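S.K.: sequence plus predicted model, see below.
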Amino acid sequence: AGERATVAECLGADNPLFKRFWEPLAVAVLNTAADEGAASLLWPVIRETFGRGEAACRPLIARVGLSESFVDPALRFLAGRGVDFFANHRLRALSLEGDRVAALTFEGGDAAIAVGDAVVLAVPPRNAAELVPGLIVPDLSRAIVNGHFRLPAASGDFSFLGLVGGVAQWLFVRGAVASVTVSAADTLAENDAAAIAGRLWDEVCRALALGEAPLPAHRIVKEKRATFAQTPDQVRRRPPTRTPWKNLFLAGDWTQTGLPATIEGAIRSGRKAAETVIWSGSRA
C-alpha cells in the first residue's frame, strides 16, 4: 500500500469479507475508521501475526489488570536496580542549553541533567509539542469507550469474543464481569454514560444470549484522546526517537515505531529509545 492509501481503498469496502473481517479488524487495530485509516499501519500487524503462522496469532489475555501485568513488575524491576520513581510530578519545562537538555522543571522544582546523562521523554504528543520547540507530532486524536457490566452469573464458556455488525468490536468476560470495547468512538463518546450503557448492554445480552436482562451495575469509561488518529496524514507527523538535542530522546506509541498506536507499539518505542540511548553513549 502507498503512504496515502486507506484500508478501505486497498481492500475494497464493498465485499462481504471487508465488512465481516477487515473492517472490524482495522478499526480495532488502528482506532480509526477503515475509510480513513492508514493501510500502511495495518500491513505490519498482518505481517507479524498472520504472516508468522498460528503461534503468532494466539491472543494473550492478562489474568489480572494491565497495571498488575506490566506496570507493577516494571517498577519492582527498576527499584531493584536503584532507580527512583516519582509519581504525580508533572513536567513543566525543559531547560535547553546548546545541543543538550540541562535541566527538567517539575511542579516541585528543578532536576539538573548531568553531562553524559540522557532524557527519554515519554509523554502524550500534545505535551511533547509544548515541551520541545519545533517538534511536529500527530495533532488529531480518536476516542475509545469501554463498558464494564456485572453479569447475573459467571460465564465460563469463553474469555473473549469479536463482535460484528454492532457498535463494539470486542467482548471480554472475566468471571462475572463483561467488558466491551468500542474503538474509533468519537461519536459514541458524545453521548451521556446512561445512553452508552444501554446501547452496549444490549450488545452484551445478544452476544451472551441473556435475553432482555435488566441493565446491571456498570461503569462506562471514555478515553477521548486514547490514540492519535491513524490516518495517512497523521502518520506522516510521527517523529523519530532522536531529536536535535543529543541527550533528548522520544518514546511513545505516537512516535515512529513501524506499528500502530497499540501496547505493542508503545513497548517497541521504549526498546527503541533505550537502544538509541545506549548507542549514543549517554546514560538514561
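M.R.: Sure thing, it's come through.

S.K.: for the rest of this, base every contact and every neighbour count on C-alpha atoms.
M.R.: OK.

S.K.: OK, contacts around Leu188?
M.R.: Listed by C-alpha atoms under 8 Å, 6 or more residues apart in numbering, the contact set of Leu188 reads 145, 196.

S.K.: helix or strand for it, which one?
M.R.: With elements delineated by DSSP states H and E, Leu188 resides in helix 186-189, which encompasses its position.

S.K.: ok, now Ala273?
M.R.: Counting by DSSP H and E, the element that carries Ala273 is helix 263-280.

S.K.: ok, now Gly211?
M.R.: Following DSSP H and E, there is no helix or strand that holds Gly211.

S.K.: distance of it from Arg126?
M.R.: With distances defined as C-alpha to C-alpha, to the nearest Å, the gap from Gly211 to Arg126 amounts to 44 Å.

S.K.: do Pro214 as well
M.R.: For Pro214, the distance to Arg126 - C-alpha to C-alpha - is 41 Å.

S.K.: just give the number of residues close to the nearest residue to Phe50 once chain neighbours are set aside.
M.R.: Here the nearest residue to Phe50 in space, its sequence neighbours aside, is Cys57; by C-alpha to C-alpha, 6 or more residues apart in numbering that works out to 6.3 Å. Here the number of neighbours of Cys57 (other C-alpha atoms under 10 Å) works out to 13.

S.K.: same thing with the one 10 residues further on?
M.R.: The criterion is other C-alpha under 10 Å. On that basis, Ser67 has 11 neighbouring residues.

S.K.: dropping in the other structure now:
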Amino acid sequence: ALNTQPEVGLARLLGAVVRETLMQGGAACLPRFPHAGLSAAFVDPALARLRALGAELRTGCRVAGLAIEDGRVVSLRLPDAPLRLGPGESVVLAVPPWVAGDMLPGLSVPDAFEAIVNIHFRLAAPPGPAGFVGLIGGTVEWVFVKEGHVSVTISAANRLADRPADVLAATAWPEVRAALDLPADLAEMPPWRVVREKRATFAATAEQERRRPGPRVGLANLALAGDWTATGLPATIEGAIRSGRRAAQTILSS
C-alpha cells in the first residue's frame, strides 16, 4: 500500500489502509481489478461522463502556468493562447506534485519518490481465468492474469533502478511460472516488456507526509487534487478519488 520500504514507511498511513479495509470486515476487503486495464475501468467512463455533461476536453494541451490576480486564477497559459476564466469559474489543479510546485511557487509538495516496475509477458493462450495473486519472498509481488498476457508488479522499486530490463524479466519469469503453476512447455521466457515508472508515488515517509498540502492553497477559485495531497491515505487510486471529491467540495463551498 505504501510503495515504500517498510524500514522507513510511515505506520500511520499503513494504519489508515488497515482501518478502512481489514478492520471493516469482509465486505471492505473484496479485491477489485480491471479485466482490460485501468483506462477501460476508470478513464474511458470518466471521459464519457464528462462529454455527456457537455464538458470540453482538450488532450495534448499542456497547461504551462497560471495567471493570478487579486488572489484568484484569471487565466491558464496554454501553448496557443491564454484561456481566460470567467468571474464564476474555478480551477481544480490535478497535476503531479513537481508540476504543482512549479505553477505555485512556495507550495510545499512531496519531493522524494519511489518507482514501480511492471513487466508484461505475452502468452499465446490465457494460463487460466482472469485474476491475480500476491507473492512473498521473491522479487515479484503481484501477478495479474489477463487475456493474452500476464503482468507483474514490483513496488518500492528504486532499489532496482540500475537493473537491466532483460535481467528483471529473466528474474520475474520463473517466479510467475511457479506462482501460476504453468506447464513445462512454458519454461522458455515468452516475449516481454518492462515498464518503469520512476516517480510512481511519493515516498510514504514521515518527512514526505509533512509536505502534502490540502486542497486549499490560498486562492479563492483554485483547489488541488491528486493522490499526493493530504488525503490521509498513501498514494493510491482510493486516495486520488478522495482528493477529487475534496477539491470539488472546496470549490463548491468557496
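M.R.: Great, that's in hand. All values derive from a computational prediction rather than experimental measurement.

S.K.: where does the helix holding Leu188 of structure 1 end up in structure 2?
M.R.: Aligning helix 186-189 of structure 1 against structure 2 (TM-score structural alignment) gives residues 158-161.

S.K.: what comes up buried for the matching stretch?
M.R.: Along stretch 158-161 of structure 2, the positions that meet the burial threshold by neighbour count (16 or more other C-alpha atoms under 10 Å) are 158, 160.

S.K.: so how far is it off the chain centroid?
M.R.: 18 Å (C-alpha atoms, centre = their mean, to the nearest Å).

S.K.: in stretch 73-92 of structure 1, what's buried?
M.R.: Of the residues in stretch 73-92 of structure 1, Leu91 count as buried by neighbour count, 16+ other C-alpha under 10 Å.

S.K.: can you find the partner of Arg47 of structure 1 in structure 2?
M.R.: When the two structures are superposed using TM-score structural alignment, Arg47 of structure 1 falls opposite Arg19 in structure 2.

S.K.: quick check: the helix or strand that contains its match compared with structure 1, mean distance?
M.R.: Of the helices and strands defined by DSSP H and E, Arg19 of structure 2 is found in helix 11-20. Averaged over the aligned pairs, helix 11-20 of structure 2 sits 0.7 Å from structure 1 after superposition, using mean C-alpha distance after the TM-score superposition for structure 1.

S.K.: matching residues in structure 1 for the next helix or strand after that helix?
M.R.: Along the chain past helix 11-20 of structure 2, the next helix or strand (assigned with DSSP H and E) turns out to be helix 38. Residues 66 of structure 1 are where helix 38 of structure 2 aligns, with TM-score structural alignment as the criterion.

S.K.: and stretch 91-109 of structure 2, by the same measure?
M.R.: Correspondence between stretch 91-109 of structure 2 and structure 1 is established over residues 119-137, with TM-score structural alignment as the criterion.

S.K.: gap between the two ends of that stretch?
M.R.: One end of stretch 119-137 of structure 1 sits 18 Å from the other (C-alpha to C-alpha).

S.K.: show me what counts as buried in that stretch.
M.R.: 119-125, 128-129, 131-132, 137.

S.K.: can you count the residues close to the counterpart of Gly138 of structure 2 in structure 1?
M.R.: Under the alignment defined by TM-score structural alignment, Gly138 of structure 2 corresponds to Gly166 in structure 1. Around Gly166 of structure 1 there are 11 other residues, counting by other C-alpha under 10 Å.

S.K.: which other helices and strands contact the helix holding Ala273 of structure 1?
M.R.: strand 248-250 (3 or more C-alpha pairs under 8 Å, 6 or more residues apart in numbering; DSSP states H and E).

S.K.: what about 7 Å?
M.R.: Here helix 263-280 of structure 1 touches no other helix or strand, going by 3 or more C-alpha pairs under 7 Å, 6 or more residues apart in numbering; DSSP states H and E.

S.K.: in it, what's buried?
M.R.: The neighbour-count criterion (16+ other C-alpha under 10 Å) identifies 265-266, 268-270, 272-274, 276-277 as the buried residues of helix 263-280 of structure 1.

S.K.: what does stretch 148-168 of structure 1 give?
M.R.: Counting neighbours by 16+ other C-alpha under 10 Å, the buried set in stretch 148-168 of structure 1 is 148-151, 160, 163, 167-168.

S.K.: now do stretch 219-233 of structure 1
M.R.: Buried residues in stretch 219-233 of structure 1, defined by neighbour count with 16+ other C-alpha under 10 Å: 220, 222, 224, 226-233.

S.K.: which parts of the stretch 151-284 of structure 1 are helices?
M.R.: With DSSP state H, counting those that start in this stretch as the definition, the stretch 151-284 of structure 1 shows helices at residue ranges 186-189, 193-208, 232-235, 263-280.

S.K.: tally of neighbours for the residue lying closest to Glu48 of structure 1 once chain neighbours are set aside?
M.R.: Using C-alpha to C-alpha, 6+ apart and skipping residues adjacent in sequence, the residue nearest Glu48 of structure 1 is Ala56, 7.2 Å away. Other residues within reach of Ala56 of structure 1 by the criterion other C-alpha under 10 Å amount to 12.

S.K.: from Thr49 of structure 1, how far off is Ala56 of structure 1?
M.R.: Noted for Ala56 of structure 1: a distance of 5 Å to Thr49 of structure 1, by C-alpha to C-alpha.

S.K.: do the same with Thr243 of structure 1
M.R.: When distances are taken as C-alpha to C-alpha, Thr243 of structure 1 and Thr49 of structure 1 turn out to be 31 Å apart.

S.K.: and if you look at Lys222 of structure 1?
M.R.: 29 Å.

S.K.: trace Arg242 of structure 1 over to structure 2, please.
M.R.: That one, Arg242 of structure 1, aligns with Arg216 by TM-score structural alignment.

S.K.: contact partners for that match?
M.R.: Arg216 of structure 2 makes contacts with 223-224, as judged by C-alpha atoms under 7 Å, 6 or more residues apart in numbering.

S.K.: cutoff 8 Å now
M.R.: 222-224, 250.

S.K.: nearest to Phe42 of structure 2 among these?
M.R.: Leu224 (20.0 Å; C-alpha to C-alpha).

S.K.: quick check: that closest one touching Val92?
M.R.: Yes: under the criterion of C-alpha atoms under 8 Å, Leu224 of structure 2 makes contact with Val92 at 5.8 Å.
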